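Peer 1: the amino acid sequence is not available; the structure is as follows:
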């Protein structure tokens, strides 16, 4: 098992561990046909909304939408990072890890790789908004909402093409593991197939950045009336929603100068205020103001 690559370690852990046995260590499951069901721990569940598929190695809640593989369950249930989930599950699966996989330097290396993937994706979406035929409608929508071309460029707004696999093909062509892209919410794995499709399609894209300006995730707004109106990147190793305030990378200095912040709910609210000259604003991305937000 020595010198396994990062991707190989993940595959080996998945091969050795039963997702049913793992989840049963935390909650009660009952067989339902070829799958298992239980009370979902991620929301106030009254009925067994959680379904676990041993065959697919996946869990999914049909009520709150939580889902993923063994790593996703561990991260969400125990509120830990992806590297921490790897270490914990490697112990359970008796998969030896080289020390580098547990070190802070290795964790930083993983995070840097995810940031690079998001940066590439951000540039792709931005170019699609400015240069594609589909993007013109999105630009017209933004203009009608008072968002100028200058602001589009300043905040790297983008557009996700309506095709099911435009981004997926780009990432594959760049030799980016699609399993890694799935972990940060850019693509979704098809059920019963070893293939992926784009999470964001036919939507205006708002890059979500940390305080240092690194892209940690994306928000996508429909312009066609499709529901839901907004979809966002899931939490990941580099994106923790309760610790991120949209626009803080741009408004931090203004907030310090004014000694207070104007807190709004969403992307468009923030951009409208910024355009109007109110630069000490931030957005909570649809959540209540958290303790972590206040500390920031």
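Peer 2: Received it, and whenever you're ready, just let me know what you need. Keep in mind it's a predicted model, so treat the numbers as computed, not measured.
Peer 1: can we go C-alpha only for contacts and neighbour counts from here?
Peer 2: Will do.
Peer 1: now the element after the lengthiest helix in the chain, going C-ward?
Peer 2: Assignment by DSSP state H gives helix 104-131 as the longest helix of the chain. Next in sequence after helix 104-131, counting helices and strands by DSSP states H and E, comes helix 133-144.
Peer 1: if we go by neighbour counts, what in that next one is buried?
Peer 2: 134-135, 138-139, 142 (16 or more other C-alpha atoms under 10 Å).
Peer 1: right, and the helix or strand after that helix?
Peer 2: Next along from helix 133-144, by DSSP H and E: helix 149-154.
Peer 1: who's in contact with that following helix?
Peer 2: With C-alpha atoms under 8 Å, 6 or more residues apart in numbering as the test, helix 149-154 has contacts from 139, 143, 158, 275.
Peer 1: tell me the contacts of the second one?
Peer 2: Read it as residue 143. Residue 143 is in contact with residue 149, counting by C-alpha under 8 Å, 6+ apart.
Peer 1: residue 223 versus that one, what's the distance?
Peer 2: Taking C-alpha to C-alpha, to the nearest Å as the measure, residue 143 falls 13 Å from residue 223.
Peer 1: in the contacts of helix 149-154, find the pair that's most separated.
Peer 2: 158 and 275 (17.6 Å; C-alpha to C-alpha).
Peer 1: look at residue 250 and say how many residues are nearby.
Peer 2: 20 (other C-alpha atoms under 10 Å).
Peer 1: hang on, it in a helix?
Peer 2: Yes - counting by DSSP: H, G, I helix; E, B strand; the rest coil, residue 250 is part of a helix.
Peer 1: distance of it relative to residue 163?
Peer 2: Taking C-alpha to C-alpha, one finds residue 250 at 32 Å from residue 163.
Peer 1: part of a helix, is residue 294?
Peer 2: Yes - judged by three-state DSSP, residue 294 forms part of a helix.
Peer 1: that one - how many residues pack around it?
Peer 2: Residue 294 has 9 nearby residues by other C-alpha under 10 Å.
Peer 1: take the one below as the second:
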């Protein structure tokens, strides 16, 4: 029977989604942080089967079955333990380690590395309380850390010496080869003896999910670079997998249903000390896919909090950008924005825990961060700018791998564009004292307005505008559709924009009132030309005397014509955007985007 190292099994459980695996066999219904469904082990009518994703287990109250994702696959598929592990590893894209003497030796070495790192951690802690660690201890106390916090996070000190730690570890029985492999000593290029890797630094032990020390971070006490130094990667430490503070944060995060991602060691410690004991931090790098998957195992919507300076804002944008391809239904991120120039540690020291609570109470969803990133705080004022913003937002949404989430993002962005555009129109229509101050519009000759009158799409657009000009009450129910459209003919589109703007601000206008407002905006000629066009003037179903039912039916038929044309155009745009991606996943994204486009055009 094959054997697997505890480290490999832990990583497998972390990568595979328990609810996804179970969901292929059981129809699960979400209830808070858990899922329930009918037992897969025996027949029942009332759900008694529970999945607890953040703790990684299921329990069936009807049969007493209990276990993790490996146990579930073994039970429902009748597989042995190695077979279940191999199947799940294939799903997770993990390579099965060879069950060979060499691999067993590597496992033994990894365990020895854990032992060496724990001995080193104890030595660093001891050095902090020695005379040579006096300045480091004063520094930590000066940062507001009491001894209880120092002990909880096992903080220590590496003396400013080339061989003090090397000698201390040797006296504890740690061989030099193991020190080197653990990244505790380093061999110089000139052939001199190995020297201590960390020197003159306050030491922050970095632990894995099980609380084992796997690496260290060191902050220099004197002047010098780098300010923070992490252990080199090793057989037990890959920084893309590790989050600082997770050992301490795991239970509070699970119990409270929230986890906070910040930037540095001191931020994490200060947050924990102030009562935000669900804070973690990546190790000087952006959040990786492995980090995100690990966070989603704990809570479905982690909060990312970065410094309020420009670098912190850029880091937040990179996280948002990186997360898009990984989103799935129910799993996303929220963002906490700190005041400019502040980090969690400085904010808490200056204004207390209440200020941090206010920041966390005002978190923003990922979609809002993308919106702010693309608008830069300025809404478009012209059709061209609006089209550009819509294109940029659509490109962001199309990067989302899950078709359901992608469709919702596309729809949300389109809805918000319309809402913001309409609100801007209302504001423009109201001057001081609530009176409308129309802005001048550039008119076009009536002949030019009819120049392409034989174009069927332009004809449909003319019909829509004519309906609103003669029957403005249609706008209250159908105006959103008109506002979301864009006409290729510049003159016709100016008239459309003016109608939308006027009626958004003054929804009670009748046909005569709308005509007066258009004249005040300098668009009387365009309006008269449209209504005087033979195609419009002889169209009995939209005449001024036509009944409301006939008018509304004509509106919807005409809109359907434009909807089909819009979808055809969007289909070509999507094909061009994704034409270079010939992978099966790229094809699926293209088809999902096309389905989303159909849904949006039908909305």
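Peer 2: That came through, no problem. Computed from a prediction, not measured in an experiment: that's the story for all the values here.
Peer 1: now do the contacts for the residue mapped onto residue 275 of the first structure from the second structure.
Peer 2: Residue 275 of the first structure maps onto residue 273 in the second structure, with residues paired by TM-score structural alignment. If a contact means C-alpha under 8 Å, 6+ apart, then residue 273 of the second structure has residue 149 as its contacts.
Peer 1: and what of residue 21 of the second structure?
Peer 2: With C-alpha under 8 Å, 6+ apart, residue 21 of the second structure has these contacts: residue 69.
Peer 1: helix or strand: which one has it?
Peer 2: helix 18-23.
Peer 1: and the residue nearest to residue 500 of the second structure when sequence neighbours are not counted, how far is that from residue 410 of the second structure?
Peer 2: Sequence neighbours aside, residue 483 is the residue nearest to residue 500 of the second structure in space, at 6.1 Å (criterion: C-alpha to C-alpha, 6 or more residues apart in numbering). Using C-alpha to C-alpha, residue 483 of the second structure is found at 17 Å from residue 410 of the second structure.
Peer 1: what of residue 322 of the second structure?
Peer 2: Remark: distance between residue 322 of the second structure and residue 410 of the second structure (C-alpha to C-alpha) = 18 Å.
Peer 1: out of those two, name the residue with the larger neighbour count.
Peer 2: residue 410 (22 against 17).
Peer 1: which residue in the first structure aligns with the more buried one?
Peer 2: Aligned partner of residue 410 of the second structure by TM-score structural alignment: none.
Peer 1: surely residue 263 of the first structure is in a strand?
Peer 2: Yes - counting by three-state DSSP, one finds residue 263 of the first structure located in a strand.
Peer 1: that one maps to what in the second structure?
Peer 2: Residue 263 of the first structure maps onto residue 261 in the second structure, by TM-score structural alignment.
Peer 1: so stretch 157-164 of the first structure matches what in the second structure?
Peer 2: So stretch 157-164 of the first structure sits over residues 155-162 in the second structure, by TM-score structural alignment.
Peer 1: okay, how far is it across the matching stretch, tip to tip?
Peer 2: This stretch, stretch 155-162 of the second structure, spans 20 Å end to end (C-alpha to C-alpha).
Peer 1: buried sites along it?
Peer 2: Neighbour-count burial for stretch 155-162 of the second structure [16+ other C-alpha under 10 Å]: 155-160, 162.
Peer 1: just those: which are in strands?
Peer 2: Taking DSSP state E as the definition of strands, these contribute 156-158.
Peer 1: could you pull up the residues touching whatever residue of the first structure lines up with residue 233 of the second structure?
Peer 2: Using TM-score structural alignment as the criterion, residue 233 of the second structure maps onto residue 235 of the first structure. Contact analysis of residue 235 of the first structure by C-alpha under 8 Å, 6+ apart lists 184, 241.
Peer 1: apply 7 Å and report the result again.
Peer 2: Applying C-alpha atoms under 7 Å, 6 or more residues apart in numbering, we find residue 235 of the first structure in contact with residue 241.
Peer 1: look at it and give its secondary structure.
Peer 2: coil.
Peer 1: go on, residue 51 of the first structure?
Peer 2: strand.
Peer 1: in contact with it, which residues?
Peer 2: Residue 51 of the first structure is in contact with 35-38, 59-61, counting by C-alpha under 7 Å, 6+ apart.
Peer 1: so which of the residues you listed wins on neighbours?
Peer 2: For the contacts of residue 51 of the first structure, the largest neighbour count, defined by other C-alpha under 10 Å, is 25 neighbours, found at residue 59.
Peer 1: which part of the second structure lines up with the helix or strand in which that residue is found?
Peer 2: Residue 59 of the first structure is part of strand 58-61 when elements are defined by DSSP H and E. On the second structure, no counterpart of strand 58-61 of the first structure exists by TM-score structural alignment.
Peer 1: perfect, I'm done here.
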